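Novice: 3D model of this:
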Amino acid sequence: MQYFTADTHFFHERLLGVSEFAPRPFLTVEDMNETIIRNWNKRVNQNDVVYHLGDIAILHTRPEKNALEQIFEVLRQLNGRLILIKGNHDSRALFKYLAQHNYQVNNHPKFEFHDVGVLIKMNHRQYYLTHYPMMLGIVKQIINLHGHIHHYAVPVKENINVGVDTPEVDYLAQKPPFGTPFSQVEVEKMVEQKAIDFAKRQ
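Specialist: From the prediction side, this is the model:
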């Protein structure tokens, strides 16, 4: 199975409580991290692939190696293989550290790395997976899955925010628990419902 997520922001203290950008109802980063890990692993198994569309974690512990080790330990607890698309808060040092400590999961590397984006095909549509929302213009059957904007949505029906804070989860009849990566079925439902929503506005 394939899953999609973004903007986990593990360890990011400024998002706790009353944050203007992406308020999260946790008292500590440990509670936030554990909630995401728990909800992620309830859905994803070790044979699955999760596309993480950037902003994995923010941790400014010094020396930097200590921060990288802590982030790596969190990612080791997440089920599945992680295809990582670089976000604005993902350092080159983090990707380098993960590459140096990569390991095999069912004969595949745990981590795969992409600087800009990935193009995949699901059910007769192409999905361009990026961190930043992309304005692709009028293109048939191409949907941009992205993160970056947290609890905002791009007012374009071909752009779907799959971050953990996305308001587009409202297009689903049943909202998955916080931090749960979205399934292919849920992504397709968001695409379908957003198109219907926009058609009503014409």
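Novice: all contacts plus neighbour counts: C-alpha atoms, from now on.
Specialist: Fine.
Novice: Could you give the number of residues near Asn88?
Specialist: Counted with other C-alpha atoms under 10 Å, the neighbours of Asn88 add up to 11.
Novice: Contacts only, for it.
Specialist: Contacts for Asn88 (C-alpha atoms under 8 Å, 6 or more residues apart in numbering) come out as Gly54, Asp55, His131.
Novice: From Ile149, how far off is the second one?
Specialist: I take that to be Asp55. According to C-alpha to C-alpha, to the nearest Å, Asp55 stands 11 Å off from Ile149.
Novice: Looking at the two, which has the bigger crowd around it?
Specialist: Between Asp55 and Ile149, counted using other C-alpha under 10 Å, the more crowded position is Asp55 (23 against 20).
Novice: host element of that one?
Specialist: For Asp55, there is no host helix or strand (DSSP states H and E).
Novice: to compare against the first, here's another:
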Amino acid sequence: MRFGDTIDVIDGKRVWFISDMHFGHRNIIQWCRPEFRNLKEMHQRIVSNWNFVVGRYDRVFCLGDFGDFRLFRKLKGKITLAKGNHDNKQWSKQYVLNYRGMKFLVLHDPDSMATNWFDGDWIIHGHTHINSPFIDIRRKRVNVSVEVINYTPITMEEIYHIIQESKNYRDNRPVR
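Specialist: A predicted model of the protein is given here:
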């Protein structure tokens, strides 16, 4: 995908975002997921939450650090993958989405040089886990790392409404 290419989102209730599942990554539990006793428990929660909200024909943008690809077949939806720093596969690194008159850059690492060209409205990203807020009003960023979205994908429509509502506030939102 070239930088100027865009995807027009028609139904924001059927387009989802999630990042940093780290399936199969044992150390992630001790680093930032102490609520899980083991990988099996973590995998079950993420897959269950995902399949509870995502429909079979919905589109899911997974913004990097997917992990063990064997879990891919267990997940509902048409999954579009963006490459993260822990991914070995050669997926696209970023996407530009238009929704309700707004332009979103969708990628893994919001601090990468790949964002310098972007002149749109907001960046939807992962990579930062719990080290950045869910909504960063000043930087116009939405963090969809699993830890800040309760291990459950979030829709484009929900993100849009939260951004609109955030115009009334001066502070960031730490979690969804």
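Novice: how about JSON lines for the contacts of Asn88 of structure 1, with distance to Phe4 of structure 1 added?
Specialist: JSON lines is the format used below for the contacts of Asn88 of structure 1 (distance: C-alpha to C-alpha, whole Å):
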{"residue": "Gly54", "distance to Phe4 of structure 1": "11"}
{"residue": "Asp55", "distance to Phe4 of structure 1": "13"}
{"residue": "His131", "distance to Phe4 of structure 1": "12"}
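Novice: ranges for the strands of structure 1?
Specialist: For structure 1, applying DSSP state E gives strands covering 2-5, 49-52, 81-85, 104-105, 108-109, 111-114, 117-122, 125-130, 142-146, 159-161, 182-183.
Novice: can you list contacts of stretch 132-147 of structure 1?
Specialist: The contact list for stretch 132-147 of structure 1, computed with C-alpha under 8 Å, 6+ apart, reads 5-7, 53-54, 87, 124-131, 148-149, 154, 158-163, 191.
Novice: switch the cut-off to 7 Å
Specialist: When contacts are defined by C-alpha atoms under 7 Å, 6 or more residues apart in numbering, stretch 132-147 of structure 1 is touched by residues 6-7, 53-54, 125-131, 148, 158-163.
Novice: What of stretch 31-38 of structure 2?
Specialist: In contact with stretch 31-38 of structure 2 (C-alpha under 7 Å, 6+ apart) are residues Ile29, Met42.
Novice: rewinding a little: can you tell me which of the contacts of stretch 132-147 of structure 1 are buried?
Specialist: By neighbour count, with 16 or more other C-alpha atoms under 10 Å, the contacts of stretch 132-147 of structure 1 hold 6-7, 53-54, 127-131, 148, 158-163 as buried.
Novice: hang on, the earlier thing: among the contacts of Asn88 of structure 1, find me the one that's closest to Asp31 of structure 1.
Specialist: Using C-alpha to C-alpha, Asp55 comes nearest to Asp31 of structure 1 of these, at 18.4 Å.
Novice: ok, that closest one touching Phe11?
Specialist: No. Applying C-alpha atoms under 7 Å, one finds Asp55 of structure 1 not in contact with Phe11, separated by 11.2 Å.
Novice: counterpart of Asn98 of structure 2 in structure 1?
Specialist: Under the alignment defined by TM-score structural alignment, Asn98 of structure 2 is paired with Lys121 of structure 1.
Novice: neighbours of its match, just the number please.
Specialist: Neighbour count of Lys121 of structure 1, defined by other C-alpha under 10 Å: 11.
Novice: Distance check, it against Asn41 of structure 1.
Specialist: For Lys121 of structure 1, the distance to Asn41 of structure 1 equals 25 Å [C-alpha to C-alpha].
Novice: Just confirm the match of Asn98 of structure 2 contacts Leu129, I think it does.
Specialist: No. Counting by C-alpha under 7 Å, Lys121 of structure 1 does not reach Leu129; the two are 10.7 Å apart.
Novice: Can you show me the helices along structure 2?
Specialist: In structure 2, the helices defined using DSSP state H lie at 27-32, 39-53, 156-166.
Novice: is it possible to export the strands of structure 1 to TSV including distance to Glu64 of structure 1?
Specialist: What follows is these, written out as TSV (distance: least, C-alpha to C-alpha, whole Å):
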stretch	distance to Glu64 of structure 1
strand 2-5	25
strand 49-52	22
strand 81-85	20
strand 104-105	25
strand 108-109	24
strand 111-114	20
strand 117-122	26
strand 125-130	26
strand 142-146	28
strand 159-161	30
strand 182-183	31
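Novice: out of those, deepest packed?
Specialist: strand 159-161 (a mean of 26; mean count of other C-alpha atoms under 10 Å).
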